[in-house]
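A.B. asks: Here you go, sequence then predicted model.
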Amino acid sequence: MVDTQKFIQYFRTKKITSFTYLNITQFLGALNDNIYKLLIAFFLIQQLGADRSYLIFSTTGAIFVLPFLLFSSNSGTLADRFSKRNIIVFTKILELLVMSMGLMAFAFESVAFSYVTLFMMATQSAIFGPSKYGIMPEIVEIEKIPRANGLLTSFTFLAIIIGTFLASFITDITDRNFILAALSCTLISLAGVMMSFGIEYTPPSGSIKRLDVRFLRDIYKTLKVSYHVPSLLPAILGSAFFLFLGAYVQLNIIPFAMEALGLTDVQGGYLFLLTALGIGTGAVLAGRISGKVVELGIVPTAACGITICLFLIDYYSSSLTIIIPLILITGILGGMYQIPLDSFIQIASPNESRGQVIAATNFLSFSGVLLASMMLYLLSGVIGLRADQGFSVLGVFAGCVTIYFSFQFYDYVSRFVGMILSKLHFSTTYEGLDNIPSEPALYVCQHTAWNDTLLMLGAQRLRMRFFIQNEQEHKGWMKRLYKFLRVVFIPEVETLSDNLESIHSIGKTLRRGISICIFVENMAIEDEINMILSSTAFCDVLKAHETKIIPVKIEKGAKEKSHRFLPMLMNRIHIPAYLTFYQPKEIA
């Protein structure tokens, strides 16, 4: 007999991280999903006839989505109550059993059994999802989660690309021998089981919540909890919209290729592969841009780009040479849109209910898939719009979402834009970066010029609100910049204790998880901080939010002009700047 403990220990002693094992496990699962879904579709077309293909695809699509809607909430509860690693191993074993059922369904040429197998395949995927995403903060360091999510998403879409190709390829080379084709899926499942044992054990998160068949009520309660966590509910809704968007593009791309571009259905399928390739690329880019901190400022920017691309696809619908890069760019922007949202949901979700939050996100996401199918039927079957016009309608929806996120994530966008402008405008040297806390803080520094705001935004990765002493008249363009950054003009620090409006605004900002930067005119920063500490009302606000005070010194050099063309150009743009962050001061 095989010693299970030795088998597991073999994987753990290898110099491979748990995240790598998780990534390989989910890659093999996604690969199997995409191969098997198409194999069943090909099998049913052979059994029922090509003239019923529309009914076959709509039925298989509904059956595959149904378990995600029915079991997502309880799957999240399981992930919160039990070891997520053990649940992952269980689902991979279940997948192996389901693939064995698939072999039998093809062997007996049973249509009904094929549908049952597809339902079971989707069920194990629905159980796997919350644990897959929920385990990330337990096996990956917080600052590495955005990049890890980028890799996870990239491998998922790589699995979609390879799976879509292999399903057709295996069907062709086996001369539609579905038993041999299903055997390949069984072998992939076996490999997934072996890889899942390499993931290190993670303890249960401590939730005592029980399973409840009234999952809609659970989802509603989870969303209510998410509402009280800053930016979490908008991130959940944004993630769900992405699946709606992707599902509509997937469903509409082949009719679009046939109607507008004159391609065959198989050739049209390659356009969707371009989208998947783009999403994987965008996911990696988003992970690299985010670095150690989730960069939600990318989301509205990417959504705006997606909106423009959707309208351009309709406008240039007859030109294949333009459509190919547009679809690829749309995919890249989609990946950049999705990764920050997924990363933020994982990090911001309360630990004891993280699985439920992810499950609720999955439920809303797969509801979006159903809505995409309904929208396609409504636009094409009822209203009679062409496939290319459908992309413009989708662009209208994407535009509305862009406007929504521009308001919801305004502080993230302004910080992201400010960071980019800072890197373009300054060549900055930092000292004391270790003194910058991971939680919101109060920064006090001398105000030397309008671009001090850019330096502070580029120096740290948290959202920041600026409070500037209103001692001078500003130009029109500077007023517009300050309005974009939501700068608050305040009186001199000595009178802050009497300015309840400013103190209330500072407290509200800290409560939302946003740092405060107070720009003062006095070069003696310590004197200004002492004045702050002498204000009882101000200190009460800082104590309530356990906020540290950090003195900051800003120095700027002069532009260099005696260089050759390119260095001279860069030095004319870049201003040398030096930022020093001193030791935080605690409130007594």
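C.D. replies: The structure has been received and is ready for your questions.

A.B. asks: When you work out contacts or count neighbours from here on, use the C-alpha atoms and nothing else.
C.D. replies: Noted.

A.B. asks: tell me the secondary structure for the nearest residue to Leu379 once chain neighbours are set aside?
C.D. replies: The shortest distance from Leu379 to any non-neighbouring residue, by CA to CA, 6 or more residues apart in numbering, is to Leu385 (5.5 Å). Recorded secondary structure, Leu385: coil (DSSP: H, G, I helix; E, B strand; the rest coil).

A.B. asks: From Leu261, how far out is Leu385?
C.D. replies: As judged by CA to CA, to the nearest Å, Leu385 and Leu261 stand 16 Å apart.

A.B. asks: alright, now check it against this:
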Amino acid sequence: MSQHSQFELLKTKRFLPYFLTQALGAFNDNVYKNALLLFVAFGTFASMGDASEGGLDKNLINNLAAGLFILPFFIFSPLAGQLADKYEKSQLIRKIKLFEIVVMGLACVAIWSESIWGMILLLFAMGTQSAFFGPVKFSILPQNLKREELVGGNALVEMGTFLAILLGTIFAGYLVSATDVKVTVPIAIVVFAMLGYLVCRSIPKAEAPSPKLKINWNPVTELSGVWKSTLANRPVYLSIMAISWFWFIGSSYLTQFSSFTKDVLNGNPEVSTLLLALFSIGIALGSLLCERLSGRKIELGIVPIGSLGMSVFGIDLFFAVPDASATDIGAVDFIQNTENWRLMADLLLIAMFAGLFIVPLNALIQQRSNEEERAQVMAANNVFNALFMVVGAVFSIICLSVIELSIPEYFCVLAIMNLVVAGYIYSQLPEFVLRFCIWMLSHTMYRVKHQNLDNLPDEGAAVIVANHVSFVDALLIAGACRRPLRFVMDKPIYDSKGLNWFFRLAQTIPITSERRDPAAYQAAMDQVSEALSNGEVVCIFPEGRLTRDGEIDNFRRGIELILERNPVPVLPVALRGLWGSFFSHGNGKALASLPKRFWSKVDIFAGDLVGAERASAEYLESTIKGLRGDRA
């Protein structure tokens, strides 16, 4: 295993106990929930009776069970977020896991006494426990993991959660098929609850970020206040909306698997479990793929790839549904039939791209939310996730029962809607589109390696100064830096008809010479000053134009004027390996002929951070020449 593999986290005390606690909790929840649904479906206890004879209505019970489990997320998540910010998190997790043991103990009593209504009501208690655990489990990650481990940690959590759901569902079926469910199920749920508590005792301390927080017991006003704060942080707000949309899509697929299997594929419950397995494995694969594709940083460029893949294979799923002739098909027969392979591949790939979609978004929320209210933001995220799942359930009823779409048609509608929603989100947050373009460029035409970019401050204003070799210098620097950048660009290029929309999307600052257009020049300098005053990072190319001979030209005094107004630190950056590429003037005029080089090695070297008082144009030019060396 590579030294930098995300699986290395599973060897650390700061992650493994947390990972096992989360996975065991998800596993146990699904053992109990699915065992209960199977009790109802098969009339395991005599007290259940038959719906036609005045007994339990199975559809009513299924919907009631789902509602009771999700209701606590609306009621208790705001309080849970406050508690997770106010108190030390490892101790809070232990108390929550002790509560799980109590709930499972009561569930044992309900099962032994064959009290189906007691079992159903305990789903509310389970949902309450999950609602209190949710904000803690996500807000603790940035405290116990390094910045470069955040994507890998979230990927492992998503993988563990969905595989735990799958295994819990399968294990519940196994237990219910046993000879005495009044023994097997109670023993299992209590044992796994106790095991989860024992594991969580090894979770290291995570100090309270806001110990003086005054608890607001009103969930409505608390959620409203947090949401107003979140709206001001647009990337976090839109990421919450995107994650909630994921749960709208995901829950819509998962809840239809049983009906899809029975009514469309003519399969038995084994096939429904197979579909769940494919979906869970796909999520796990996509989640694990995130770290490799993102280079161990939060790479928003793969989020559009994830949403596009979900829609492409979601639409193809509609066309992949075979004409089923046989009935009561088992999983083995279903797999052996080659006509089903395309459908299985589509389902696996939908889930895999969903994993690519959700992991960077979770990591972004954790990184960019205010540390003192991070858990409260995660709690708001949980509320909206639950809300979108409820809306998804209502939408499925409308589509399948009122409009009377078939399930394959419903899946196709979801895929098309996903394109529309994703397009809206990306139009509102251009950083996603920009990072996507950067990611595609740096994974097709160039292999980018960088050094010392960690010298860029994590917070606060700074200026990046670099030599100018090609038309894609800005994109490559932006792709290598962990913080969003504002670039200063030549105004005639900015005004290009075909590309102006993209430059505006990227919030580029157009500039021209003061002699040519004094007003435009002053407007650009004002924008730079405003960006720096707001704590942003601005990148400029002091040569003012692309190099014509591969050498670094004289730096102009614009950088000195910028620092006079905003004396912020400067990071000198040297580019090398771009001279002679398609986007440079190395082989004549740039962009004038077909590209001849692909997968070219490009180096980005950063120097030490330079104080504003030392950062003259001459000094920065000399520093960058030294960083670049002889290779252009």
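C.D. replies: Done, it's in. The shown structure was predicted, so the numbers you read here are calculated from the model rather than taken from an experiment.

A.B. asks: can you give me the helices in the stretch 201-350 of structure 2?
C.D. replies: Taking DSSP state H, counting those that start in this stretch, the helices of the stretch 201-350 of structure 2 run over residues 219-231, 234-259, 269-294, 302-320, 331-336, 341-368.

A.B. asks: go on, the stretch 351-500 of structure 1?
C.D. replies: For the stretch 351-500 of structure 1, the helices defined by DSSP H, counting those that start in this stretch cover 354-376, 387-408, 410-425, 452-459, 476-484, 500-511.

A.B. asks: Give the aligned equivalent of Ala360 of structure 1 in structure 2.
C.D. replies: Matched to structure 2 by TM-score structural alignment, Ala360 of structure 1 sits across from Ala380.

A.B. asks: One more: Ile87 of structure 1?
C.D. replies: Correspondence of Ile87 of structure 1 to structure 2, assessed by TM-score structural alignment: Leu92.

A.B. asks: Same check on Val111 of structure 1?
C.D. replies: Match for Val111 of structure 1 (TM-score structural alignment): Ile116.

A.B. asks: Distance check, its match against Lys11 of structure 2.
C.D. replies: 42 Å.

A.B. asks: Those two: who's more crowded?
C.D. replies: Legend: neighbour count by other CA atoms under 10 Å for Ile116 of structure 2 and Lys11, higher for Ile116 (19 against 10).

A.B. asks: just checking, the more buried one touches Ala110?
C.D. replies: Yes. Ile116 of structure 2 is in contact with Ala110 according to CA atoms under 8 Å; the separation is 7.1 Å.

A.B. asks: What lines up with Val40 of structure 2 in structure 1?
C.D. replies: In structure 1, Val40 of structure 2 lines up with Leu44, judged by TM-score structural alignment.

A.B. asks: any idea which element its match lies in?
C.D. replies: helix 18-48 (DSSP states H and E).

A.B. asks: Going by neighbour count, list what's buried in that helix.
C.D. replies: 18-45 (16 or more other CA atoms under 10 Å).

A.B. asks: Tally up the residues packed near Met445 of structure 2, please.
C.D. replies: Met445 of structure 2 has 18 nearby residues by other CA under 10 Å.

A.B. asks: In structure 1, what sits opposite it in the alignment?
C.D. replies: Using TM-score structural alignment, the partner of Met445 of structure 2 in structure 1 is His425.

A.B. asks: Quick check: the match of Val40 of structure 2 vs Thr186 of structure 1, distance?
C.D. replies: Plainly put, Leu44 of structure 1 is 20 Å away from Thr186 of structure 1 if you go by CA to CA.
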